[in-house]
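Visitor: What shape does this take:
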Amino acid sequence: MSEILNYVKINELISTSGQPSVEQFKEIADYEYEVIINLALHNASNAIENEDKVVTNLKMAYFHIPVDFDKPKLSDLKLFLNLLQSLGANKVWIHCALNYRVSAFMYVYHKYILKTPFENIDLSIFEEWSPEPIWQELMKVNYEDLYKA
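Guide: Sure thing, here's the model as predicted:
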């Protein structure tokens, strides 16, 4: 798994990364992941053609929430949080192009859903990516305000 771009294991049920290759999706399936969530746009520079077919042919469910990197929306974050919570005890792999979108969304998930203490959140991805102000604002969202939107 460590060969997968910007791989981060969140817990026993959730892992994140940048774009996996077709071969890496096979490895992910071998590790008994049941669900793939893709936050990248379909035309990302490292996107896999027909990723939905690749994933579903490996007997994993596939969800695509295309998040515009330059214009992430609160509605994208809300959909992501609702989807991830609805998956319960399923083993989930979440990716985007470089694991930047995912890391920002997972930060909010850690903060409000998992209630992970700040010092226990893996923030290593932010050593290579300094989020632009629009992403910083998204990560600072108040959970109650998110559900008023």
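
Visitor: okay, CA-based contacts and neighbour counts for the rest of this
Guide: OK.

Visitor: how far does the helix or strand that Tyr109 is a member of sit from the chain's center?
Guide: Tyr109 is part of helix 100-109, with elements assigned from DSSP states H and E. Centroid separation between helix 100-109 and its chain, computed with CA atoms, centre = their mean, to the nearest Å, is 7 Å.

Visitor: and this one, so I can compare the two:
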Amino acid sequence: MGDPSDIRNWRRRSDAITTSGRLEAGDPARLAALGVRHVVNLALDDHPEALPDEAEKLAAERIGYSHIPVPFDAPRREHVAELARVLADTKGPVHVHCIMNWRVTAFFYLLDLENGVPKREARARMATVWDPLASDDPRLAPWKALLSS
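Guide: From the prediction side, this is the model:
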């Protein structure tokens, strides 16, 4: 089974890590078929596009679940550190998602930098989904601050 092209902003970082935007009702079974053993969700449960009862749907597929709710207007380094901890402590393959794959790619940009990936390469990876550093949108100021720190 190949990577699903119809899951919003699906990306494969490695054999052990995939990322995407929101999950829909049939996606837990699809992730299980791909061999995913754990899902990390960075979106808020009350987002209108959040998958209701996500943890239970994943558990039914024997997939572990971690939730790190990241308010879009208030991302913090502590959220990034928690993602790094979960990734280090979790047996993969792991799938990390939010609603648009924006939070996820921004966090992986920071993790890439911490792991010695050159800034240009890390930013190019992030920019395949979005690039808040290139935007003048004032709503992205918290992201620019986080990514520039």
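
Visitor: mean deviation (superposed) between the helix holding Tyr109 of the first structure and the second structure, please.
Guide: After superposition onto the second structure, the mean distance of helix 100-109 of the first structure to its aligned counterpart is 0.8 Å, using mean CA distance after the TM-score superposition for the first structure.

Visitor: can you list contacts of that helix?
Guide: 16-18, 39-40, 67, 69, 77, 80-81, 94-96, 115, 121, 125, 129, 135, 138-141 (CA atoms under 8 Å, 6 or more residues apart in numbering).

Visitor: burial of whichever residue in the second structure pairs up with Ser17 of the first structure, as a residue count?
Guide: Matched by TM-score structural alignment, Ser17 of the first structure corresponds to Ser20 in the second structure. When neighbours are counted by other CA atoms under 10 Å, Ser20 of the second structure registers 24.

Visitor: what residues are up against Ser20 of the second structure?
Guide: Residues in contact with Ser20 of the second structure (CA under 8 Å, 6+ apart) are 7-11, 95-101, 104.

Visitor: Please list all residues in contact with Asn115 of the second structure.
Guide: Neighbours of Asn115 of the second structure in contact, by CA under 8 Å, 6+ apart: none.

Visitor: burial measure for the closest residue to Ser21 of the first structure other than its chain neighbours, as a count.
Guide: With sequence-adjacent residues excluded and distances taken as CA to CA, 6 or more residues apart in numbering, Ser21 of the first structure is closest to Ile48, at 7.3 Å. A count of nearby residues for Ile48 of the first structure, using other CA under 10 Å, gives 15.
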